[in-house]
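Q: I would like the atomic coordinates for the input below:
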Amino acid sequence: MPSRIGARHLRCVLSSLSLFWIAVALAAPARSEPAQTEILIRLDERQQRAAGIDTVAAQAEAGTTPTSLPGTVSVPPRQLRVVAAPAAGLLEAVLVAPNEPVREGQPIARLRSTELLEAQRLYLQALSAERLAAERLRRDEQLFRERIIAERRLITTRADHDFARTSLQEREQFLALVGMSDAAIAELKAQRRMAPALTITAPVEGVVLETNVSAGERVAPAAPLFSIAELKPLWITLQVPLSQAVAVETGTRVNVPGTPAQGEVVRLGRSVDAVTQSIAAVVEVEDGAEALRPGQVVTASVALRPNGTPQWRLPAGSVVRHAGRSWVFVRTQEGFRARPVTVVAESGSAVTIRAHLGPEDQVATRGILALLAELSNLYGG
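A: Okay, here's the model as predicted:
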């Protein structure tokens, strides 16, 4: 009996150990993962000398790292208004010029239009019909109370009045669509005198960016006349190279050297420009926006903050691009290990990267082409 219990206990232990190691194997990363992130390139001393490979120790950096990126100033879409011609007609006068500030409701043009006259005529006609229908309804309600007419006639009269009132509302809305103000419509209703010309006003407070017409021109309905924009805040759309894209994030501070303009990244693009291989980062500039102009091309200084990954400075040319990633070659006893890195900033003499390196690591700075050829053979991407 004791031996039988011991055998059973041993089988339970072995079964538990098997399940444990299976769980460990499933939780552990696949063996091929290191080969996908770091590539060992075997080179002996003789091969390294023949390839002319030199190395240098990486210099540690701390704090924020500034980098310069090109960008274009633009007006946020929510702050741009296009004033269109409400009706076809002759533009009698243009009352504002480009770059002129305007107030909301300020007259900016006068338009003489036969369509406006027709809209007023139809409105006055609908107004008379509604008043006649209202008088018929009042009279029939009195006759129905005196039991002189049947209820069916009263129902018909009410329906006629509802239709007349709806038609009047439609014509009033059409007058608003052709640009007449509430005060002008009220005056037309009271005085019943039609106006041959229409005063176009600014819909918002801002600055006139464009005037697309001049006095004396005939314009079609919905033809764009003016572009008016509020110029604070402004946007700067930066072109961020793919090698630096992961180092830029929402909230990153940006300033334009030589101006008081500064802001932060509010949006990062998800698509890549096929020509420049860069993504768009939108910076909203509130402070110092008056120093910028829509359409202006600027070079912005972007303060890249640490993200927990060590940051290092290397000579220019130490980083290569392959298979859509940036790589450095770290010397080992077997040769070199190609390690993917994130480029933070680049200049003519140095490059700043984020990578898991150590102060004792030696990084190749010359003979890169031979190492890149070996990397291409081992890691085709």
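Q: Please make it C-alpha for all contacts and neighbour counts, starting now.
A: Noted.
Q: Pull the contacting residues for residue 357.
A: The contact partners of residue 357, taken as C-alpha atoms under 8 Å, 6 or more residues apart in numbering, are 58, 310, 312.
Q: and the second one, how many neighbours does it have?
A: Per other C-alpha atoms under 10 Å, the neighbour tally for residue 310 reads 15.
Q: hey, where'd the strands end up in the stretch 51-200 of the chain?
A: Under the criterion DSSP state E, counting those that start in this stretch, the stretch 51-200 of the chain carries strands at the ranges 54-57, 59-61, 65-74, 80-84, 89-94, 101-102, 107-112, 197-201.
Q: so can I have CSV of these showing distance to residue 188?
A: Formatted as CSV, those follow (distance: least, C-alpha to C-alpha, whole Å):
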stretch, distance to residue 188
strand 54-57, 84
strand 59-61, 74
strand 65-74, 42
strand 80-84, 23
strand 89-94, 20
strand 101-102, 27
strand 107-112, 17
strand 197-201, 13
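Q: re earlier: from the contacts of residue 357, which is closest to residue 181?
A: residue 310 (63.5 Å; C-alpha to C-alpha).
Q: and the gap between that closest one and residue 358?
A: Distance of residue 310 to residue 358, computed by C-alpha to C-alpha, to the nearest Å: 9 Å.
Q: Same question for residue 210.
A: 57 Å.
Q: Here is a second sequence; please produce its structure as well for comparison:
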Amino acid sequence: MKRWLFLVVLVPFLWGYDAIKISKEQLSDLGIKVITIDGNISGKGLPFNAYIDFDNKSSSTQSSSFDAIVTALYRREGENVKEGEVICEISSIDLNNLYFELQNTQNRLKVAKDVTQKDRDLYKAGVISKREYQVSYLASQEMELKVRQIESTFKIFGIDPKNPKGKYGFRVVARDSGILSVAPKNTGDKIPAFTTYIRISKNDDLLARIKLPISVSGFIKKGSAVFDENGKKIGVIQSISVVLDKASNTILATALIDQGNYRVGEMLDVYIEGIKPEGSIVIPSNALIKNGSDYLVFIRTKDGFMPTPVHIIEERNNLFVIDDKSVKIGDKVAAGALIALKGIINNIGDE
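A: Model prediction:
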């Protein structure tokens, strides 16, 4: 078996590590190759978790201002619906009270309009004054405004006030045509007050919602490529929020997904192309090795390599971003089985 200790010469150097003197033949036997740092090294980017959702730029929502219970389901998330089509039925004491108020106000409005019409006729006949007629007219107008306000509340729910009741409760109908991207899932489910429980999207474009740690959010910009686990580009970053989520200390980024077969609600691992910080270079992970508390790059010299400590700014998928104080563009460095070079500088030989 070959013995490398007597073939390798260690030369003291100012880094605190000895320069390694080694032949090309030895490099080949050790499984080490030499690469050039050219600034064009690329990888999949920074790894993140993403939540797939519909692109809701063109969508309509229906929300609840009361607690309610789902009593029947006719359409589910992901299905296409047409405007006016029944999605589900819901039940609520508050809705029942509101419906009673609507019916009562409509009846009062009908009486008020009859009074207004009679007063108008009496005013034209000279029996009553104009002021008396105006009083009844304003009263009917106020009543009509009250009816419209109650009807508007039903419409926000998605309930048609002209045909509100179904077999099991109040009929919730689609206010628009499109894809039902949010809808109740089960009968008996509770719909909390002040929540959106129906959302209809105009198209089936998908977004990846990605929470970026504040520490790396500055390295990602609008237009950055997004890749899947295999390094295939699946979309681009569309927006990066300027608002910090204090609970998770993250920034929300959204990416338009135009490749791949994904489903709404799916969680997946994605990689985002990150910009290179100023004063840094990128090297492949197989060109760096940890030795004690140091991370070392082996820079090619005339007779071998110089073990050079570097400062890691950021770790990416199969890449490291390091500062450019120790390694420069154009430097040739060792890559591959660096454990052999690490053994040499630590006086460990191959017996």
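Q: Looking at residue 210 and residue 358 of structure 1, which one has more neighbours?
A: residue 210 (17 against 13).
Q: how big is the offset of the host helix or strand of the more buried one relative to structure 2?
A: Assessed by DSSP states H and E, residue 210 of structure 1 sits inside strand 206-211. Aligned to structure 2 and superposed, strand 206-211 of structure 1 gives a mean residue distance of 5.0 Å (mean C-alpha distance after the TM-score superposition for structure 1).
Q: Which strands or helices does that strand pack on?
A: Judged by 3 or more C-alpha pairs under 8 Å, 6 or more residues apart in numbering; DSSP states H and E, the packing partners of strand 206-211 of structure 1 are strand 101-102, strand 224-229.
Q: ok and that strand relative to strand 89-94, angle-wise?
A: 120 degrees (axes from the mean of the first three to the mean of the last three C-alpha atoms, to 10 degrees).
Q: Can you name the element that comes right after strand 206-211 of structure 1?
A: strand 218-219.
Q: Contacts for that following strand, please.
A: 85, 88-91.
Q: quick one: what's aligned to residue 151 of structure 2 in structure 1?
A: In structure 1, the residue matched to residue 151 of structure 2 (TM-score structural alignment) is residue 172.
Q: Can you give me the neighbour number for its match?
A: 23.
Q: Tell me the spacing between the residue lying closest to it once chain neighbours are set aside and residue 195 of structure 1.
A: If the residues on either side of it in the chain are set aside, residue 172 of structure 1 comes closest to residue 123, at 6.5 Å by C-alpha to C-alpha, 6 or more residues apart in numbering. Residue 123 of structure 1 sits 13 Å away from residue 195 of structure 1 when distances are taken as C-alpha to C-alpha.
Q: And the helices in structure 1, which stretches?
A: 2-27, 32-37, 45-51, 114-145, 151-177, 182-191, 242-245, 368-378 (DSSP state H).
Q: how close does the fifth one sit to structure 2?
A: To tie it back to what came earlier, the one meant is helix 151-177 of structure 1. Overall, helix 151-177 of structure 1 averages 2.8 Å from its counterpart (mean C-alpha distance after the TM-score superposition for structure 1).
Q: If you count contacts, what does that helix end up packed against?
A: Counting by 3+ C-alpha pairs under 8 Å, 6+ apart, helix 151-177 of structure 1 packs on helix 114-145, helix 182-191.
Q: Make TSV out of those helices and add mean neighbour count and distance to residue 260 of structure 1.
A: Below are those laid out as TSV (neighbours: other C-alpha atoms under 10 Å; distance: least, C-alpha to C-alpha, whole Å):
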stretch	mean neighbour count	distance to residue 260 of structure 1
helix 114-145	18	48
helix 182-191	13	43
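Q: Could you dump those into JSON lines with distance to residue 12 of structure 1 added?
A: Formatted as JSON lines, those follow (distance: least, C-alpha to C-alpha, whole Å):
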{"stretch": "helix 114-145", "distance to residue 12 of structure 1": "94"}
{"stretch": "helix 182-191", "distance to residue 12 of structure 1": "89"}
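Q: among the ones you listed, which is nearest residue 77 of structure 1?
A: helix 182-191 (27.9 Å).
Q: ok now that closest one, how far from the chain's centre?
A: 43 Å (C-alpha atoms, centre = their mean, to the nearest Å).
Q: Which strands or helices does that helix pack on?
A: helix 151-177.
Q: relative to helix 182-191, how tilted is the helix it packs on?
A: 130 degrees.
Q: Show me which positions of helix 151-177 of structure 1 end up buried.
A: 154, 157-158, 160-161, 164-165, 167-169, 171-172, 174-175 (16 or more other C-alpha atoms under 10 Å).
Q: if we can go back for a sec, list just the nearest of the contacts of residue 357 of structure 1 to residue 371 of structure 1.
A: residue 58 (18.1 Å).
Q: Was I right to think the closest one contacts residue 316?
A: No: contact between residue 58 of structure 1 and residue 316 fails when scored by C-alpha atoms under 8 Å: they sit 11.9 Å apart.
Q: more crowded one of those two?
A: Between residue 58 of structure 1 and residue 316, counting by other C-alpha under 10 Å, residue 58 is the more crowded of the two (22 against 15).
Q: so how far is residue 357 of structure 1 from the more buried one?
A: 8 Å.
Q: Show me where the stretch 251-381 of structure 1 has its strands.
A: Counting by DSSP E, counting those that start in this stretch, the strands of the stretch 251-381 of structure 1 are 253-255, 262-268, 278-287, 297-304, 311-315, 320-322, 325-331, 335-346, 350-354, 362-366.
Q: Including mean neighbour count, could those strands go into TSV?
A: Shown next, in TSV, are the strands of the stretch 251-381 of structure 1 (neighbours: other C-alpha atoms under 10 Å):
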stretch	mean neighbour count
strand 253-255	22
strand 262-268	19
strand 278-287	21
strand 297-304	19
strand 311-315	21
strand 320-322	15
strand 325-331	22
strand 335-346	21
strand 350-354	22
strand 362-366	21
